[in-house]
Structure formats: C-alpha cells, structure tokens
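Participant: here are the coordinates; sequence isn't available:
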C-alpha cells in the first residue's frame, strides 16, 4: 500500500484549484493501464473528465496529441495551468462529456467518470461532488460513456474506463461488447472505503450494493476496476 500511495502522489500536478478532484487511487489505477498501452508518437488521445489533467499530462509526455475535456471551469483552468507549468501540449475544452469533440476521432480515450452510487433525494452535486456522485446505481455517467465513446474511436482504438465494482463492471463490459468492442476488466485494486462511501454504508446495504452482513466500516473495502475496450480493425 505505501508504494501505491507513492504512485498516487507522483501523479499530482503542480496546481489544483479548490473544488477540483485531485488524483486518488482510481487515477493511479487508470494511469497504470495507460502506461501499458502502446502509444505511438502523434496518437490522438482524449481525456474525458480530466480534473487536474494528471492523465492528460501523462499521455502528452509519451508523445500523444492530447485533448482534455471537463464540465467544470475550475478543472479546465487547472489543467491549462498545469500544462503550461509542465510544458505539456494539451488542448483543453469545457463541455459535457464528448460534446466538444463529436466531430473528431481518437486512438485512445481515457475516462475516470463519476461512479459513486448516490441516494435518491441527495441534492444535485456541486463542487468536487460532481466528480463522484452518479445516481442511484452509480451509472448516470457510465452508461452515457458506454454509449457515446465507441462512436469516437478509430479502428483499433482503445477506451480505458476506471470505476468501482459497486457500479457493476459486468454491465460496463456488456454495453461495450454490444457496441461491437472487445471489452474486459484488465485491472483490479481493493481500497478502504473513503469518507463518502463510509457515510453511505447503511444505504448501500439497504439497496443490496453491499452485503447485509454486519461489518466494521474501518475494514470495509471497495474494489476499483479498469475496463479496457478495443474497436476491432
């Protein structure tokens, strides 16, 4: 675990404005998957929900032509500043998921979307909560990604998504296979519940997303997954 936390720390860019999601264990898991992808110089890469731009910067360092998108103006400003501070070439757009790039196609799409199941009646997410709250089953954004991302991939292109097993990786894989992609879970990592999930444990048990057996919240674990999907040539 200490080594993994060091990996998370290494991903944190120079700047993060208040309210912008900073790299966590899910970012590190996706970064590991990115590091294993062949990325020839000049490959077109899209980072959706870029936050601080950590993954966009990593792809740019490997020679990709990187475009980053986020719905948050603070995230857009943070990523632009981090690209300038690190000398990375990243085009950054503000927009809702794929809206700013619908006329383009990509060799690689990365996304760490909101995926935390959220009780009905919780007010619409604001600030940093927009980076994790994702509806009752955690799939409010994931299902849109599964529907829209395949249309932006070039033949042989790859989509990498990270999310929690609480939001059903099997459903993600199924949607992507139905869209004609070869999809599978390629990485898994278990982490202790963070502050958000600890406040929702009782509700998660009530709706069947966690075992109904009593458990010490300090020992409760969440499994993060990376789903890799490739559009056949």
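Facilitator: Thanks, I have the structure now. What you see is a predicted model; the values in this text were computed from it and never measured.
Participant: Please count neighbours and contacts with C-alpha atoms only from this point.
Facilitator: Will do.
Participant: and residue 16, how far is that from residue 76?
Facilitator: 11 Å (CA to CA, to the nearest Å).
Participant: Find the centremost residue of this structure, please.
Facilitator: For the chain, the residue nearest the mean C-alpha position is residue 112 (0.5 Å; CA atoms, centre = their mean).
Participant: can you pull the contacts of that residue?
Facilitator: 26-27, 30, 48-50, 161-163 (CA atoms under 8 Å, 6 or more residues apart in numbering).
Participant: Counting by contacts, list what the helix ranked longest in the chain packs against.
Facilitator: Counting residues, the longest helix found in the chain (DSSP state H) is helix 73-86. Packing partners of helix 73-86 (3 or more CA pairs under 8 Å, 6 or more residues apart in numbering; DSSP states H and E): strand 90-94.
Participant: list the buried ones in the following helix or strand past the strand it packs on?
Facilitator: Helices and strands here follow DSSP states H and E; after strand 90-94, the next one along the chain is strand 106-111. For strand 106-111, a neighbour-count test (16 or more other CA atoms under 10 Å) marks 106-111 as buried.
Participant: still on that earlier bit, more neighbours: residue 16 and residue 76, which one.
Facilitator: residue 76 (25 against 21; other CA atoms under 10 Å).
Participant: Residue 174 and residue 79, how far apart?
Facilitator: 32 Å.
Participant: let's bring in a second one:
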C-alpha cells in the first residue's frame, strides 16, 4: 500500500511496527472500512488512519493526545494525498461523537514494571505510546468496557494487543459489553527493545518463561450486530 512508502515516523512519535502492519492487514482483509466512517484511536503517526482512507473509508478521524503525533498524522496524510481529520484528543473523546462504523486502535499495551522510568529504553518509542501499566490494561480495560458505545449498529472494532496484556480478558470485556468478539489475526514476533527491557520483570511475575524471546500479537475484531 502507498502508506508504507511515506515518512511515517517522527521524533517523539510511535513508529509503525509489526502491530501497526498486522492491524492494517486485518482491516484490508476484512473489507470492513469500505464506504464507512472510521476513527483511529491512539493514532500515533496516523498510519492506520491513512490505510483506512486508502482502503475506501468515506471519512476518517484520527485521535491522539500527543501534539507531535497529531502534526505527524497531518503531514503523513498530506503526503499520502488522503483526507484524514486529525484531532488532539484522548481515545475516550470518541464517545462525545456519534458512534463510528469502524473503530481501530493500537493502544499502549506493554506491561511495565514498577522500576521502569521514561528514557529507560533509549532505542524504543516514547514511553507513553507503549506503557500499559503494571498489567498492560491501563487503556485496554476502559476501552473494552466502552467500545460498544463507540461502535454503530452493524459496525466493528479492530484492536491489536500483545498476549502479555491478557487477550482473554479483552475478549470477555468486549463480549460483556454486547459485542461479538473473536481473534481475527495473529503474528509471532521477536522481542523488541521494550520487551527485552521488561523481560526480567515479566519472568519474575510468571508471565514469561526463561527461554521465550518472542511474543504473539493479536488483532481482535468485535462486531455490533
């Protein structure tokens, strides 16, 4: 896709990685965004929002709390020659608008140990882009609980996360909110700098066996009938 060829990164902005591309691939294979209103939560560089526009969405909104990310999204959308409305806003502010046909999100989901501080992983992206709190659920829990209110009837949520942030808990929360939720895509990838830095703590808390150096990424699709 054209989105892969533009300058999607910027200093202080989450760079598109395996999770971004897995989410885009799931959207493309689903055909769910064609002719639909889409919102990209925790948009970062805007790469997923741009992909949605290229895939035929009629309107795309990208939300992020980082001014750097909003500027990056705007620049990338301009470079890709697509219409994306970018807003400086928390993911939860999507609830202030009419429900969207498709909600996509690549939230912070990495479980972070109590001794981790900003700048502790110098080769990685900004900590706010991946810090999911002690269990990785700081954003995932409230997002899953309120997802049904963001999605229009007949619409869907596409959410990417790591196995280490408890996929079953996300599925249960989405189903409890009234959505039909299932895994629609998976990918196993080597640890990046963030998980390498957290590996000792993940082992100490029983979430990682000594020999593991890979994680499984999962895209969940949750439909509102």
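Facilitator: On my side now, so go ahead. Remember, it's a predicted structure, so these values are computed and weren't measured experimentally.
Participant: quick one: the longest helix of the first structure to the second structure mean distance?
Facilitator: Following superposition, helix 73-86 of the first structure is found to deviate from the second structure by 0.8 Å on average (mean CA distance after the TM-score superposition for the first structure).
Participant: Map residue 73 of the second structure onto the first structure.
Facilitator: Taking TM-score structural alignment, residue 73 of the second structure has residue 79 as its aligned residue in the first structure.
Participant: which ones are touching that match?
Facilitator: Residue 79 of the first structure touches 50-53, 92, counting by CA under 8 Å, 6+ apart.
Participant: Next: residue 14 of the second structure.
Facilitator: Contacts of residue 14 of the second structure (CA under 8 Å, 6+ apart): 44-45, 69, 125-126, 129.
Participant: switch to 7 Å and redo it
Facilitator: Contacts for residue 14 of the second structure (CA atoms under 7 Å, 6 or more residues apart in numbering) come out as 44-45, 125-126, 129.
Participant: Now do the SS call for the counterpart of it in the first structure.
Facilitator: When the first structure is aligned by TM-score structural alignment, residue 14 of the second structure is paired with residue 21. Under DSSP: H, G, I helix; E, B strand; the rest coil, residue 21 of the first structure falls in the coil class.
Participant: Report the separation between residue 21 of the first structure and residue 15 of the first structure.
Facilitator: For residue 21 of the first structure relative to residue 15 of the first structure (CA to CA), the value is 11 Å.
Participant: swap in residue 121 of the first structure?
Facilitator: 33 Å.
Participant: can you map out the helices along the second structure?
Facilitator: Using DSSP H, helices in the second structure cover 18-30, 47-54, 67-80, 127-130, 140-150, 167-176, 193-204.
Participant: do you know which of those lies nearest residue 219 of the second structure?
Facilitator: helix 18-30 (6.4 Å; CA to CA).
Participant: Show me what that closest one is packed against.
Facilitator: helix 47-54 (3 or more CA pairs under 7 Å, 6 or more residues apart in numbering; DSSP states H and E).
Participant: How about residues contacting stretch 30-42 of the first structure?
Facilitator: By CA under 7 Å, 6+ apart, stretch 30-42 of the first structure touches 55, 63-65, 162, 226.
Participant: Just the buried ones among these, please.
Facilitator: 55, 63-65, 162, 226.
Participant: So what does residue 228 of the first structure match up with in the second structure?
Facilitator: Match for residue 228 of the first structure (TM-score structural alignment): residue 221.
Participant: same question, residue 102 of the first structure
Facilitator: So residue 102 of the first structure corresponds to residue 96, using TM-score structural alignment.
Participant: what do you get for residue 147 of the first structure?
Facilitator: Match for residue 147 of the first structure (TM-score structural alignment): residue 145.
Participant: ok, that match - contacts?
Facilitator: 173-174, 177.
Participant: again, only this time at 10 Å
Facilitator: The contact partners of residue 145 of the second structure, taken as CA atoms under 10 Å, 6 or more residues apart in numbering, are 170, 172-178.
Participant: Top of the residues you listed by number of neighbours, please.
Facilitator: In the contacts of residue 145 of the second structure, the most neighbours by other CA under 10 Å go to residue 174, 26 neighbours.
Participant: Off-centre distance for the longest helix of the first structure?
Facilitator: 18 Å (CA atoms, centre = their mean, to the nearest Å).
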